[in-house]
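J.: Pasted the sequence and its predicted model underneath.
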Amino acid sequence: MDIAEDIYTNIEEVSFKGWDDLTAGYATLHMGPQDGTRLKSGNENSQPSRLATLSLGLLCVLLLATVISLSVHYHKKHNQLSRLQISYNNLTEQEQKYQNTVSEQENKISEMQILFNNLTDENHKLQNKISKKECCFQDWRSFLSGCYYLSLVGKTWSESREDCKDRGADLVIINSREEQVFLNQLGNNLHYWIGLTDSEKEGTWRWVDGTTPPTPQFWRQGEPNNAHEDENCVVFNSFTNSLGNIWSWNDQPCSLKTNWVCEYTLTSS
């Protein structure tokens, strides 16, 4: 190789080396600080990036699980609320029915109260009439101005009179033939106490109101006879004689237990 070729070759090597150096210098001059950091730490940051990605994945899984759990919890609560709403609606319906029933019962009670008040008023009026003896008691029979009660059991003369007094009356006093006939119609083949006695004085007959002598008198034939020496009270013997035999009284021991007739007199209203 001659001297000229050798010089040319050296120049060419120097030229290319210089160009490479210039290119490298230019790149170095225009490279920022972060570019340098990435070049130095690229391999060093690859491990934290993977950890960050894994953590982000785990966080997503946790969030998904939380969302699913909340969704299940919400549906349970929603079902519970639905059942509670149904129960509430049923209770409301039952309460309405109960209120309707209570209203109906209150209306019935009000009607019954009105009826009771009316009956009470009627009873008071009736009691006033009875206390004034303007009408006969229940189960009593009326004749002219009197009311009469025939007992269904037997007691002594004194017990019978006490019963009559408890009823606001006394043993019957017979003042007329018509009354004698009426008493005979109370029943057939009966005998009952009347308000006539000679207990205070033998042979002196008095009605329970103290009047004497009794007028008129309807003694049976041969009566009074004091057959047992203690026949001081009088019984009435009913008769069925079509001939109109009204003589039916006879004296008996006052301890005899038989039926009796009570009487009270009506007053004008």
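T.: All right, it came through fine.
J.: alpha carbons only for contacts and neighbour counts from here, please
T.: OK.
J.: before we move on, which element is residue 76 in?
T.: Taking DSSP states H and E as the definition, residue 76 sits inside helix 33-131.
J.: Could you tell me how far that helix lies from the centre of the chain?
T.: 33 Å (C-alpha atoms, centre = their mean, to the nearest Å).
J.: State the next helix or strand along the chain beyond it.
T.: Sequence order places strand 141-143 as the next helix or strand after helix 33-131, per DSSP H and E.
J.: Can you name every helix or strand that the next helix or strand after that following strand contacts?
T.: Next in sequence after strand 141-143, counting helices and strands by DSSP H and E, comes strand 146-150. Applying 3 or more C-alpha pairs under 8 Å, 6 or more residues apart in numbering; DSSP states H and E, one finds that strand 146-150 contacts strand 141-143, strand 259-265.
J.: My read is that residue 226 contacts residue 250, right?
T.: No. Counting by C-alpha atoms under 8 Å, residue 226 stays clear of residue 250, with 9.2 Å between them.
J.: Mind listing residues that contact stretch 137-147?
T.: 130, 136, 148-150, 179, 182, 263-267 (C-alpha atoms under 8 Å, 6 or more residues apart in numbering).
J.: second one coming, line it up with the first:
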Amino acid sequence: MASATYNNVHSDGRQTARINIDVLVLTRITSIEQKMEQLKHNYTQSLMYIRCIENSSASECDQFLIQQCPERWVLNNNQCYFFSSVHETWERSQNICKSYEADLVIITDSTKQAFITKTIANDYFWIGLTDVEQENQWKWVDGSRLESRFWHCDQPDDAFGGEDCVFAGYIGPCTPEPGQVLNNWNDENCAHVQQFICEKKPSLVRMQLPL
């Protein structure tokens, strides 16, 4: 009996380690892809700026300024994103984003939801959606009402009452319908701690041409 118990534990431990390694590799691959995409974007903009400078004055070429995000932020589709490694309450998360001159992420279309879903890899991250002011009246942190919805198939459920804040990355017991693979939002008590995603506009940096 003791031997069988040991074998089961050993098998579970080995499976867990393999899953953790897979998640780590996926996270690294995603990070590399994001960095390559940013480098590709900057390189393209640089070439366009240089060609413009050759034929125009610098002031006429501002449309080719390079978008730049702070260190540890990710540039995607003209926005900068910060994916935290620490866990905070929803309110504390929003306050931290504010300190970065940002907000918790606002997701208004499937393109952004797909990017978020791919990046967080089924981990839980607060987003900027809440109905704390009025139950079932969901609003984003900028005051706009919820339009595009990516709720998991059994959510929101306000389980136990007081689930007024939303996180992405949820995988629940129900099976999403075909075509709803991006649906991973869940309502949660705002006092719970999760990782979080901040969002802000990138800085615009003028190309420094070589002498």
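T.: Yep, it's here. Only a predicted model underlies this, so the values are computations on that prediction, with no experimental measurement involved.
J.: Make a PyMOL selection of whichever of the contacts of stretch 137-147 of structure 1 turn out to be buried.
T.: Of the contacts of stretch 137-147 of structure 1, the buried ones go into a single PyMOL selection, burial set by 16 or more other C-alpha atoms under 10 Å:
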select buried, resi 130+136+148+149+150+263+264+265+266
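J.: Same list (the contacts of stretch 137-147 of structure 1) but as a markdown table, adding distance to residue 96 of structure 1.
T.: A markdown table is the format used below for those (distance: C-alpha to C-alpha, whole Å):
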| residue | distance to residue 96 of structure 1 |
| --- | --- |
| 130 | 50 |
| 136 | 52 |
| 148 | 59 |
| 149 | 57 |
| 150 | 58 |
| 179 | 68 |
| 182 | 66 |
| 263 | 60 |
| 264 | 59 |
| 265 | 60 |
| 266 | 58 |
| 267 | 58 |
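J.: Return the list of helices and strands in contact with the longest helix along structure 2.
T.: Of all segments of type helix in structure 2, defined using DSSP state H, the longest is helix 2-55. Counting contacts by 3+ C-alpha pairs under 8 Å, 6+ apart, helix 2-55 of structure 2 packs against strand 66-68, strand 74-76, helix 110-120.
J.: and it with helix 110-120, angle?
T.: 130 degrees (axes from the mean of the first three to the mean of the last three C-alpha atoms, to 10 degrees).
J.: leaving aside the residues next to it on the chain, what's closest to the counterpart of residue 265 of structure 1 in structure 2?
T.: When structure 2 is aligned by TM-score structural alignment, residue 265 of structure 1 is paired with residue 201. Excluding the flanking residues, the one nearest residue 201 of structure 2 by C-alpha to C-alpha, 6 or more residues apart in numbering is residue 79, at 5.0 Å.
J.: So for structure 1, the centremost residue is which one?
T.: Geometric centre of structure 1, nearest residue: residue 105, 8.6 Å, by C-alpha atoms, centre = their mean.
J.: Who are the contact partners of that one?
T.: Residue 105 of structure 1 makes no contacts at all, as judged by C-alpha under 8 Å, 6+ apart.
J.: In structure 1, what residue corresponds to residue 120 of structure 2?
T.: Residue 120 of structure 2 maps onto residue 187 in structure 1, by TM-score structural alignment.
J.: Next, count neighbours for its match.
T.: A count of neighbours around residue 187 of structure 1, defined by other C-alpha atoms under 10 Å, yields 13.
J.: Just list the residues touching it, thanks.
T.: Residues in contact with residue 187 of structure 1, defined by C-alpha under 8 Å, 6+ apart, are residue 238.
J.: Equivalent analysis for residue 201 of structure 2, please.
T.: 78-80.
J.: now with 10 Å?
T.: Neighbour list for residue 201 of structure 2: 67-69, 75, 78-81, 101-102 [criterion: C-alpha atoms under 10 Å, 6 or more residues apart in numbering].
J.: again, but for residue 95 of structure 2
T.: Applying C-alpha under 10 Å, 6+ apart, the residues near residue 95 of structure 2 are 89, 101-104.
J.: Out of these, the closest to residue 128 of structure 2 would be?
T.: residue 104 (4.5 Å; C-alpha to C-alpha).
J.: and the closest one, what pairs with it in structure 1?
T.: Matched by TM-score structural alignment, residue 104 of structure 2 corresponds to residue 171 in structure 1.
J.: Kindly tell me how buried that match is, as a neighbour count.
T.: 27.
J.: separation between the residue nearest to the centre of structure 1 and residue 112 of structure 1?
T.: Noted for residue 105 of structure 1: a distance of 10 Å to residue 112 of structure 1, by C-alpha to C-alpha, to the nearest Å.
J.: same check, this time on residue 251 of structure 1
T.: According to C-alpha to C-alpha, residue 251 of structure 1 and residue 112 of structure 1 sit 55 Å apart.
J.: try residue 95 of structure 1
T.: Distance of residue 95 of structure 1 to residue 112 of structure 1, computed by C-alpha to C-alpha: 25 Å.
J.: Then residue 147 of structure 1?
T.: Counting by C-alpha to C-alpha - residue 147 of structure 1 and residue 112 of structure 1 are separated by 34 Å.
J.: Comparing these two, which residue is more hemmed in?
T.: It is residue 147, of residue 147 of structure 1 and residue 112, that has more neighbours when counted by other C-alpha under 10 Å, with 21 against 12.
J.: Report the contact partners of residue 20 of structure 2.
T.: Residue 20 of structure 2 neighbours (C-alpha under 10 Å, 6+ apart): 14, 26.
J.: Now check it against structure 1: what is it aligned to?
T.: Per TM-score structural alignment, there is no equivalent position to residue 20 of structure 2 in structure 1.
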